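Novice: Provide a 3D model corresponding to the input given below.
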Amino acid sequence: MQATLYLIRHGQSQWNLENRFTGWKDIDLSPTGVEVAIKAGDELKGEKIDIAFTSTLIRAQHTLDIVLKECGLEDIPVFKDAALNERAYGDLEGLNKAETAKKFGDEQVHIWRRSFDVAPPGGESLKDTYNRVIPYFVNTILPYLKDGKDVLIVAHGNSLRALEMFLEKLSPEEIVKKEIATGVPTEYQLDDQFISSLHFEPIK
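Specialist: So this is what the prediction gives:
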């Protein structure tokens, strides 16, 4: 049995455009984000997708809606869960990234944004995000793939980074260097042997 997993990071949000930390704040797509979502849908047109998953945040849901409309797949089942939400940036959410760097220093902000296990004040590290995303993937999404269903996940830069770390068995050092472009579908072909090898172990 083989199944296909498609991953898409949502299109540019209004706060991405304004260079602000977004995290769990519920900000919709910018006009550019809508265009990117349409392009992503065009790229997946004609592919078989049986079921879709997204976060509880509007920018991911709106991207998914556009993609499914472009593909003519509005009738497939869609599940929304906060486990797929972006990494929470806590006290930084809503702040301009350049102004935050001036306030706390470039080095400190870089550590918050790019380290694996250091969380910003009141927020999550990428490690925290991994330990939130992967159990949901293993317990809820993976059984569909095991049954041969082709799955689409539309989520966020860091929730998808966590998922790609798991699927590709990347180290913390490797994953923090990985960039995930908005609106560019990533495809994984998963066979029974690979799926059966996937087990969640919390990162301490």
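Novice: CA atoms for contacts and neighbours, from now on please.
Specialist: OK.
Novice: quick one: the helices in the protein?
Specialist: 14-17, 31-44, 58-71, 97-104, 106-114, 126-136, 142-146, 157-168, 172-175, 192-196 (DSSP state H).
Novice: columns mean neighbour count on top of the ones you listed, output as a markdown table?
Specialist: Output for these, formatted as a markdown table (neighbours: other C-alpha atoms under 10 Å):
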| stretch | mean neighbour count |
| --- | --- |
| helix 14-17 | 17 |
| helix 31-44 | 20 |
| helix 58-71 | 23 |
| helix 97-104 | 13 |
| helix 106-114 | 15 |
| helix 126-136 | 22 |
| helix 142-146 | 18 |
| helix 157-168 | 20 |
| helix 172-175 | 14 |
| helix 192-196 | 13 |
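Novice: would you do the same for the sequence below? I want to compare the two.
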Amino acid sequence: MKYTIYCIRHGQTWFNHYQKIQGWSDTPLTPAGEKVAQQAAEKLATVPFAAAFSSDARRAIDTCQIITAANCRHDHLQPQKLTDFRESFYGSFEGMFSAEAWYQVLAPHGYKSLADLGPEVSYDQTKDWMKEADPFHDAENATEYWTRIDHGFDYLDTLAHEGDKILLVSHGNTIKSIASKYGDGSFTVNSTPANSSLTLITRDQGQTIVTDYNHSLID
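Specialist: As a prediction, the model looks like this:
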């Protein structure tokens, strides 16, 4: 069985605007975030989605509702929440200014910011370092993170049919991580996807392939 996931990052939130760490913590969409979500909805209006999902964060739920309300199949779509596709959990770093948090995580390893990281440092490594640096060790490491993401894909497999197009509204680091691990080689993952951008994911016989990353839907 083969189907396509239209994975959208939620619209801009207040923590995005203030450049704060936002994983399982949640802030509402800003007016600008609602606007870009609506623009994405207009671009996706003619895509006949078979189903629609979002993480259980309000920012993802609201973005999903904006998109489905404008869709050609809106009368048949009932958005569902999937906790498996939450953002990474950053433990006690949640709500901190992003630059400050990442400095605390990376400095013990000789780096000052995410921009300093070279290809020798994987995204999974930064997850493990985050858990290590968290005084409570509640932040997700790579193993914990991928266990729930893989469970989410397996769950979608049980619901999808051949050729389906499925909407999934998720989060920046989650989409970036999936694209980095499962990219088809046609793009480079250098930055976090923009708010309301599109990443295309194919599930084919249980295998994940990302065919397009951070595609802008904003004019």
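Novice: in a markdown table, list the helices of the first structure along with distance to A88 of the first structure.
Specialist: Listed next are the helices of the first structure as a markdown table, based on distance: least, C-alpha to C-alpha, whole Å:
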| stretch | distance to A88 of the first structure |
| --- | --- |
| helix 14-17 | 14 |
| helix 31-44 | 21 |
| helix 58-71 | 15 |
| helix 97-104 | 15 |
| helix 106-114 | 11 |
| helix 126-136 | 8 |
| helix 142-146 | 24 |
| helix 157-168 | 10 |
| helix 172-175 | 18 |
| helix 192-196 | 29 |
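Novice: can you find the partner of N96 of the first structure in the second structure?
Specialist: Structural alignment (TM-score structural alignment) places N96 of the first structure against F97 in the second structure.
Novice: which other helices and strands contact the longest strand seen in the first structure?
Specialist: Assignment by DSSP state E gives strand 2-9 as the longest strand of the first structure. Judged by 3 or more C-alpha pairs under 8 Å, 6 or more residues apart in numbering; DSSP states H and E, the packing partners of strand 2-9 of the first structure are helix 142-146, strand 151-155, helix 157-168, strand 186-191.
Novice: the last one: how far from the chain's middle?
Specialist: So that's strand 186-191 of the first structure. 16 Å (C-alpha atoms, centre = their mean, to the nearest Å).
Novice: pull the contacting residues for the residue nearest the centre of the second structure.
Specialist: In the second structure, the centroid-proximal residue (C-alpha atoms, centre = their mean) is H171; its distance is 2.6 Å. H171 of the second structure makes contact with I8, R9, H10, A60, F85, R86, E87, according to C-alpha atoms under 8 Å, 6 or more residues apart in numbering.
Novice: mind redoing it with 10 Å?
Specialist: Neighbouring residues of H171 of the second structure by C-alpha atoms under 10 Å, 6 or more residues apart in numbering: 7-11, 22-23, 54-55, 57, 59-60, 85-88, 192-196.
Novice: same check, this time on W24 of the second structure
Specialist: D56, A57, R86, E87, S88, F89, Y90, G91, E94, G95.
Novice: neighbour count added to the residues you listed, as JSON lines?
Specialist: As requested, the contacts of W24 of the second structure are exported to JSON lines (neighbours: other C-alpha under 10 Å):
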{"residue": "D56", "neighbour count": "20"}
{"residue": "A57", "neighbour count": "24"}
{"residue": "R86", "neighbour count": "24"}
{"residue": "E87", "neighbour count": "22"}
{"residue": "S88", "neighbour count": "23"}
{"residue": "F89", "neighbour count": "22"}
{"residue": "Y90", "neighbour count": "24"}
{"residue": "G91", "neighbour count": "20"}
{"residue": "E94", "neighbour count": "18"}
{"residue": "G95", "neighbour count": "20"}
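Novice: measure F116 of the first structure to T129 of the first structure for me?
Specialist: Going from F116 of the first structure to T129 of the first structure by C-alpha to C-alpha, to the nearest Å gives 10 Å.
Novice: closest to D138 of the second structure among the contacts of W24 of the second structure?
Specialist: Using C-alpha to C-alpha, G91 is the member of these that lies nearest D138 of the second structure, at 4.8 Å.
Novice: excluding sequence neighbours, find me the nearest residue to the closest one.
Specialist: Spatial nearest neighbour of G91 of the second structure, chain neighbours left out: A139 (4.0 Å); criterion: C-alpha to C-alpha, 6 or more residues apart in numbering.
Novice: can you count the residues close to that neighbour?
Specialist: By other C-alpha atoms under 10 Å, the residues close to A139 of the second structure number 25.
Novice: alignment lookup: it to the first structure.
Specialist: Aligned partner of A139 of the second structure by TM-score structural alignment: G123.
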